[in-house]
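Q: one predicted model, sequence on top.
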Amino acid sequence: MKTFLRVPDEDALSALTLGAMRDAESGRYFVPPGLEIAQFKPWLPSPSQSLELEKPAQKGCSLSQMLTRVERALDTAFPRSEWVRFEISGLRPGTHAYFDAVERGADGREVSKARAIIWGSLRAKLDKKFFDATGARLENGLKVLMLAKVQFSVQHGLSLIVSDIDPDYTLGDMQAKLKRIREELEAAGIADRNRSLPAPVDFTHVAVIAPNAAAGLEDFQVEAQRLERAGLCRFRYFHAVFQGEKARDSLKQAFIDVHTYHTQQPIDALIVIRGGGATTDLQWLNEGILAKMVCRFHVPVFTGIGHERDSTILDECAHRRFGTPSKVIAHVRDLIAARANRALEDWTQICEGISLKLQAAEAAASRNRADILLRARHRLEKAEIAAVGEFGQVRTRATAHVGVTEERTAALHGMVLSRGAGRLDMAHQALGQQYGVIRERAAGAVSTVEVQAKARLETVVLASRRSIDGIDGHLHEHWLGIVAGAGKAVTQSVSLADAHMNDVTHYMRRTLREAEALAQDTFKSILAMGVEPTLRRGFALAKADGKPVSSRAAALEHDSIELTFHDGTVEVSTKGKAHHD
């Protein structure tokens, strides 16, 4: 008969060491024959327990019996610790590290899971080892390689007892993941798309994706608020989770929100910043979907993740990478300042150019004004001289014509009078001769022929008178014809003079209009020029008997002429010694 023992799990090894054996059917420990029962006293059952243990076995086996056999099988299959690859999930705080070791398929679903434990005596050591190598603490989502011993407990089931960790595997897994993402981007032909976008020439509206209330965001906002208060740039913030299992979906939604916002209110750039953290925290950003969204974004993306040496796939795809959020906002500030300085320099150059052109235009206008004024004065002087000359010529021609007409009229009148007087003399001579003949013939018969003589004399006298009257009428008619011809000539001369005067006036008016058109409104003063301004330019006005003298011949007709200057008059004698050219 077997002596069964009640051995707790924690004493199983001690009982086995003393020689206890396990019953294959019941899974209970018993004392083999030939061994001293006394040494197993701590596990000997009480009388009542002995009766219970000695009850006949029921059909089948108990759960503990089955699990005991599982435990023995696992001990045989995994006699020592082995390196196992898995992902940490469900890590809970405490002295001991309790978590789930998870394996996921390509679609991210769980393929297998087991409970894992790092006892408190090893946890600090393994945490330090991992942190020294990676700069991060053990946390959910990390893929690790750990040395673990399979342990099975009838009460608690299967557990992996971790005794060591290989940090290099975690880092290598990150690099392998980055390589796969890079290859996908290259295959899609979008790896350089955002980097190829033109760099912003200025910042007026910027979107920012950052963790809520992060330290790096606060540093960024200090400088950003200064730019906003100055009215130089607007910032629109979108918050997202940057680490942990929710980071991928949170950042994806943030990118979607920014894109929607950009379609409504266009932005100049998108800034993605994070306020520092462990190097392994960056792995949450190394997601293919996030990299593709950065590559395909319509405006340049700037990153300030918070690490100088380490980078993420987002840094590689972004238009430009900055080490920290402060450096990103410094770039924005410097570009705005540089743009403002260039604008100020351009404005200064424009003002200087305008000033130079204005000066050149003023100088050209001044030269044109002087030239126009000079030409206008010359034309006006020529017009005045031409007008005076034309008027003098017209007057001279008219005077000469009138003189000629008067001379011809006087000559004709003299000729008529001379011819009339001659005929009258001839008539008197004829009368005298007739009278002498009659007197001689009628000397003897005066009385008889006195009547005849008187009648004849009366006839002769009457005929002479009629002849004289005819001559006087003819002379009067001829005189009237001469006077009419002279009047007509005078009228024609006056009309010709008026026509010449009208031509001169029209020419002068046309000349003045041309001068006025050339000078425009600036030179209206030219139209106000008269004798006084002309005299002030060095000219003099010659007069005789109150009438202008326009020629040398006209001046010599007078004993003296009066010269009028702008400051007074001088009387000059024309009879003195003079050199006439």
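A: That came through, no problem.
Q: contacts, neighbours, all on C-alpha from now
A: Noted.
Q: centre of the chain to the helix ranked longest in the chain, how far?
A: Secondary structure of the chain per DSSP state H: the longest helix is helix 325-441. How far helix 325-441 lies from its chain's middle: 55 Å, per CA atoms, centre = their mean, to the nearest Å.
Q: residue 385 versus residue 336, what's the distance?
A: Using CA to CA, to the nearest Å, residue 336 is found at 71 Å from residue 385.
Q: and the longest helix of the chain, what does it pack onto?
A: Counting by 3 or more CA pairs under 8 Å, 6 or more residues apart in numbering; DSSP states H and E, the packing neighbours recorded for helix 325-441 are helix 215-229, strand 301-304, helix 446-519.
Q: and among those, the most buried is which?
A: For these, the largest average neighbour count (mean count of other CA atoms under 10 Å) is found in strand 301-304, namely a mean of 26.
Q: contacts for it?
A: 194, 269-274, 294, 314-315, 318-328 (CA atoms under 8 Å, 6 or more residues apart in numbering).
Q: contacting residues around the next helix-or-strand element following it?
A: Downstream of strand 301-304, the next assigned helix or strand under DSSP states H and E is helix 313-317. For helix 313-317, the surrounding residues in contact (CA under 8 Å, 6+ apart) are 178, 181-182, 191-192, 194-195, 285-287, 290-291, 294-295, 303, 305, 321.
Q: using PyMOL, define a selection of the buried residues within those.
A: Here is the PyMOL command that selects the buried residues among these (16 or more other CA atoms under 10 Å):
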select buried, resi 178+181+182+191+192+194+195+285+286+287+290+291+294+295+303+305+321
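Q: one more structure, for comparison:
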Amino acid sequence: MTIYLNVPFAQKDHAKTLGARWDPQARKWYIPEELHAQSANFSLWLTDSPPQAANQATIPSYQQSVQASSTPSDFFAAATQQPEPVLENAYPAQLEAKGKSLAALLQQVQQVLWQQFPGAQWVVAEVSNLSERRGHLYLELSETDENGRTIANAKGMIWQKQAIYIQQKFLQETQMPLAAGQKLLMLCEIKFHAQFGLSLEIQEIDSRFSLGELAQKVRQIRARLQQEGLYARNQQVPLADDFFNIAVIAPPNAAGLGDFQADAMLLQELNLCRFHYFYSSFQGAKVESEFLAAFTAVREQHLHDPFDALVIIRGGGATLDLQQLNQYSLAQQIATLSLPVLTGIGHERDNTILDEVAHSRFDTPSKVIHFIWQQILTQASTAQQNWQNIRQTSESILYGHEKQIENLWRSVEQSSQRQIHHWRQATVLPYQQLQQQAMHRLEQDKQMLTWLQQQIMQLSTQRLSEVKQDLIVLDKQITQHSLASLRMQQQQIKDWMALILNAGPNVQIARGFAVVANQKGATVTSKAQAVCENSLTLTFKDGSLLVHVATTDNEENYESR
């Protein structure tokens, strides 16, 4: 039987603390079945309070003794009293006298817990694991000490009828769904089952505590950065007067990134500013590692292609999603960066530690690119104004110099005319004198040239006559020498011809010599050649003789015909 309660809205938290539950279908609070025995605690909201005797009748004698106790020690003392048998004939009689069954012991523990914690309790724990089965949520709760060691574990559950309500409320208030890794303040009923052990049945979650825990984490990071002297370091980095090369860290395919790039592209197409994009997750387990990798890439590229600023943008999202950016390692990277960092993470009222340590913080990515536009436009306007000032000043100075030059030119022109007139007058007489001297000198030079010409003609004529006589003598000598040489050469030729004619074979034959030839007509000049022939021809002055060659052991014999 379900016992419903008439709980005013202002008293719902009090009823929830005592253990009352909400029935979303009936839209009423009710007393859980396990708390029917303590219905007197809810008498304020009962329409008809049940009689105490009826309730007491349903409680075993050892439970009544526990209820009568007023302190925890009394509760556990009463719980250790010998209870009435829970399961008849479950154990032999001799064992009953020695001890109690495990079921009985655990049932006593259950009764003690009900008495000690009759209603729901607010519990702080961290969700180490969260799973869903058939609409029910099952949580693994834990608590760790300062060294990160686990000092307590418990199971928790949220039944289906409460799960949807609690999840929607938590999401609406924190903009983040329930997930593992969160530290929660939960209103829990302590449940103990002989088979399944201790568990916590969660009735409510206070989202304000979760937000407070995250704020405490930010305070700790801020204090550490301030202690290390890093908190305001990036704000002391001078901001460039103009932007030409900017690094951007953003999540890929983010809506805010698209808005940012739309305006940045115009600057890039106009060759006013270049943008280099480095991508990182802003949610999930890889936020820290991908962010650190992006910072490393920015630092490396900055060495050979210096940036004027680093922009970090996100563009929308849940408020608690920002908490994943509240990491000391990320803030430390920004604080130690030699570039001014501009953040536009996408919230007007909520800050992250990255916004605090950055040089400048903007609400949205659009405001960041608007600031860059304004900075470039301001510098362009300033440059244009400076150009106008320079132009006007230079034109004024140039006009003044032109006037001075014009006055100086007039002065120089007048002075030069006076000087010319003066020197013209002063140079007339010297000019006339120089002219007369030049004419006289020219006349003298002309006479000298005439005399020199005559001397040259006389000397050249005399020299030519002498050379002519010399040539005549040389001609005669050459002719005589040539004739003598010719006669001598003719005589030598005759002598050589006579010699040649006297050296011929006919001449030698006439002198008594003979010419020996073989059958082919070739002259034989040695015995060795003659031995090789069968016959030889001997030519004498008066005729030829054919001879045959005969050989013996000692010498060759010749036979003539």
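A: Nice, thanks for sending it over. Remember, it's a predicted structure, so these values are computed and weren't measured experimentally.
Q: trace residue 377 of structure 2 over to structure 1, please.
A: Under the alignment (TM-score structural alignment), residue 377 of structure 2 pairs with residue 337 of structure 1.
Q: quick check: its match vs residue 219 of structure 1, distance?
A: Taking CA to CA as the measure, residue 337 of structure 1 falls 19 Å from residue 219 of structure 1.
Q: also residue 300 of structure 1?
A: If you go by CA to CA, the gap between residue 300 of structure 1 and residue 219 of structure 1 works out to 22 Å.
Q: how about residue 109 of structure 1?
A: To residue 219 of structure 1, residue 109 of structure 1 is 39 Å away according to CA to CA.
Q: again with residue 111 of structure 1
A: Using CA to CA, we find residue 111 of structure 1 at a distance of 43 Å from residue 219 of structure 1.
Q: what about the aligned partner of residue 318 of structure 1 in structure 2, neighbour count?
A: Aligned counterpart of residue 318 of structure 1 in structure 2: residue 358 (TM-score structural alignment). Neighbour count of residue 358 of structure 2, defined by other CA atoms under 10 Å: 27.
Q: from memory residue 358 of structure 2 sits against residue 334, does it?
A: Yes: between residue 358 of structure 2 and residue 334 there is a contact under CA atoms under 8 Å: 6.5 Å.
Q: and residue 560 of structure 1, how close does it get to residue 401 of structure 1?
A: In terms of CA to CA, residue 560 of structure 1 sits 26 Å off from residue 401 of structure 1.
Q: er, residue 87 of structure 1 actually
A: Where residue 401 of structure 1 is concerned, residue 87 of structure 1 sits at a distance of 134 Å (CA to CA).
Q: center of structure 1 - which residue?
A: Nearest residue to the geometric centre of structure 1 (CA atoms, centre = their mean): residue 343, 10.7 Å.
Q: quick one on the thing from earlier: quick one: which of the contacts of helix 313-317 of structure 1 sit in strands?
A: 303, 321 (DSSP state E).
Q: tally of neighbours for the alignment partner in structure 2 of residue 377 of structure 1?
A: Under the alignment (TM-score structural alignment), residue 377 of structure 1 maps onto residue 417 of structure 2. Neighbours of residue 417 of structure 2 under the rule other CA under 10 Å: 12.
Q: measure residue 417 of structure 2 to residue 410 of structure 2 for me?
A: Taking CA to CA, one finds residue 417 of structure 2 at 10 Å from residue 410 of structure 2.
Q: residue 87 of structure 2 should be in a strand, yeah?
A: No: using DSSP: H, G, I helix; E, B strand; the rest coil, the assignment for residue 87 of structure 2 is coil, not a strand.
Q: hang on, the earlier thing: chain neighbours aside, what residue packs nearest to the match of residue 318 of structure 1?
A: Distances taken as CA to CA, 6 or more residues apart in numbering place residue 341 nearest to residue 358 of structure 2, at 5.2 Å, with adjacent residues excluded.
Q: what's the separation between the aligned partner of that neighbour in structure 1 and residue 197 of structure 1?
A: Counting by TM-score structural alignment, residue 341 of structure 2 lines up with residue 301 in structure 1. Separation of residue 301 of structure 1 from residue 197 of structure 1 (CA to CA) stands at 10 Å.
Q: intersection of neighbour lists for these two?
A: Joint contacts of residue 301 of structure 1 and residue 197 (CA under 8 Å, 6+ apart) are residue 319.
Q: which residues does residue 53 of structure 1 contact?
A: Per CA under 8 Å, 6+ apart, neighbours of residue 53 of structure 1: residue 4.
Q: do residue 165 of structure 2 as well
A: Residue 165 of structure 2 neighbours (CA under 8 Å, 6+ apart): none.
Q: now the equivalent of it over in structure 1, what's its secondary structure?
A: Residue correspondence, TM-score structural alignment: residue 165 of structure 2 in this structure matches residue 125 in structure 1. Secondary structure for residue 125 of structure 1, judged by three-state DSSP, is helix.
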